[in-house]
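# sequence first, predicted model second:
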Amino acid sequence: MRWYAYVAYFFGGVFLVNAIPHSVSGVLGRAFPSPFSSPPGQGESTALVNVLWGTFNLVVGYLLVSRVGTFDLRRTREVLVVGAGGLLMAVMLAQLFGPLYGGA
């Protein structure tokens, strides 16, 4: 496996995890910060914007994981790289949005 496939898998995990809060907030009809809000990442975007942004993140994550290299769920190293990207993004999102929404 070429090194760039692992980089793609890592960022695929980042995009897949980032899709979750935007998609869920949008489907629930709730405003949530997005890169398009003012100020970016702090102001809130509409539910529709979040559904679209979540879908974009899902598509990019899918493309990075499934179309770069030969990703296989039975290859532990590849799954761990995707998981590491997802975990890093989840921790960053928790630190960013925790204070805004009453989390630790």
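Right, received. Where do you want to start?
# going forward, measure contacts and count neighbours with C-alpha atoms only.
Will do.
# residues contacting the residue nearest the centre of the chain?
In the chain, the centroid-proximal residue (Cα atoms, centre = their mean) is N18; its distance is 1.9 Å. Taking Cα atoms under 8 Å, 6 or more residues apart in numbering, we find N18 in contact with G54, N57, M89, A90.
# tell me if the second one really is in a helix.
Put plainly, it is N57. Yes - applying DSSP: H, G, I helix; E, B strand; the rest coil, one finds N57 inside a helix.
# presented hereafter is structure B, for comparison with structure A:
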Amino acid sequence: MFVVNAIGWFMSGVFLVNVLPHLIRGISGDRFPSPFSKPHGKKLSHPTLNVVWAFINLSIFLTIFYFNHFSFTEIYGLVMLIGGFTMAIYLSRYFAEKDKE
């Protein structure tokens, strides 16, 4: 059961960090890549679509968070932070190469 919980916490960190760039760019009115663009994640999506994608990610995070009892006294809190850090590094490298407007 540890592995399943650890994967859940890792993914919750991934989804939480993925909220930030889409929400920030969306509410700033800037176009930004999303899974809804063609090709996926390459072309720039409308700001409103990025806000929607941010809230989908937030909803997934909150669902995982709700069903797993969170505590930083357990290893799962660390696993969530590692997931978030991993996603942040990945996104910084991925979006450094994205199409610029």
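Yep, it's here. All values derive from a computational prediction rather than experimental measurement.
# which SSE is the residue nearest to the centre of the first structure in?
For N18 of the first structure, the host element (DSSP states H and E) is helix 3-27.
# that helix vs the second structure, mean deviation?
Averaged over the aligned pairs, helix 3-27 of the first structure sits 0.7 Å from the second structure after superposition, using mean Cα distance after the TM-score superposition for the first structure.
# that helix corresponds to what range in the second structure?
Mapping helix 3-27 of the first structure onto the second structure (TM-score structural alignment) gives residues 3-27.
# may I see the buried residues of that stretch?
By neighbour count on 16 or more other Cα atoms under 10 Å, the buried set for stretch 3-27 of the second structure is 6, 8-26.
# same question, stretch 60-70 of the first structure
Buried, per 16+ other Cα under 10 Å, within stretch 60-70 of the first structure: V60, G61, Y62, L64, V65, V68, G69.
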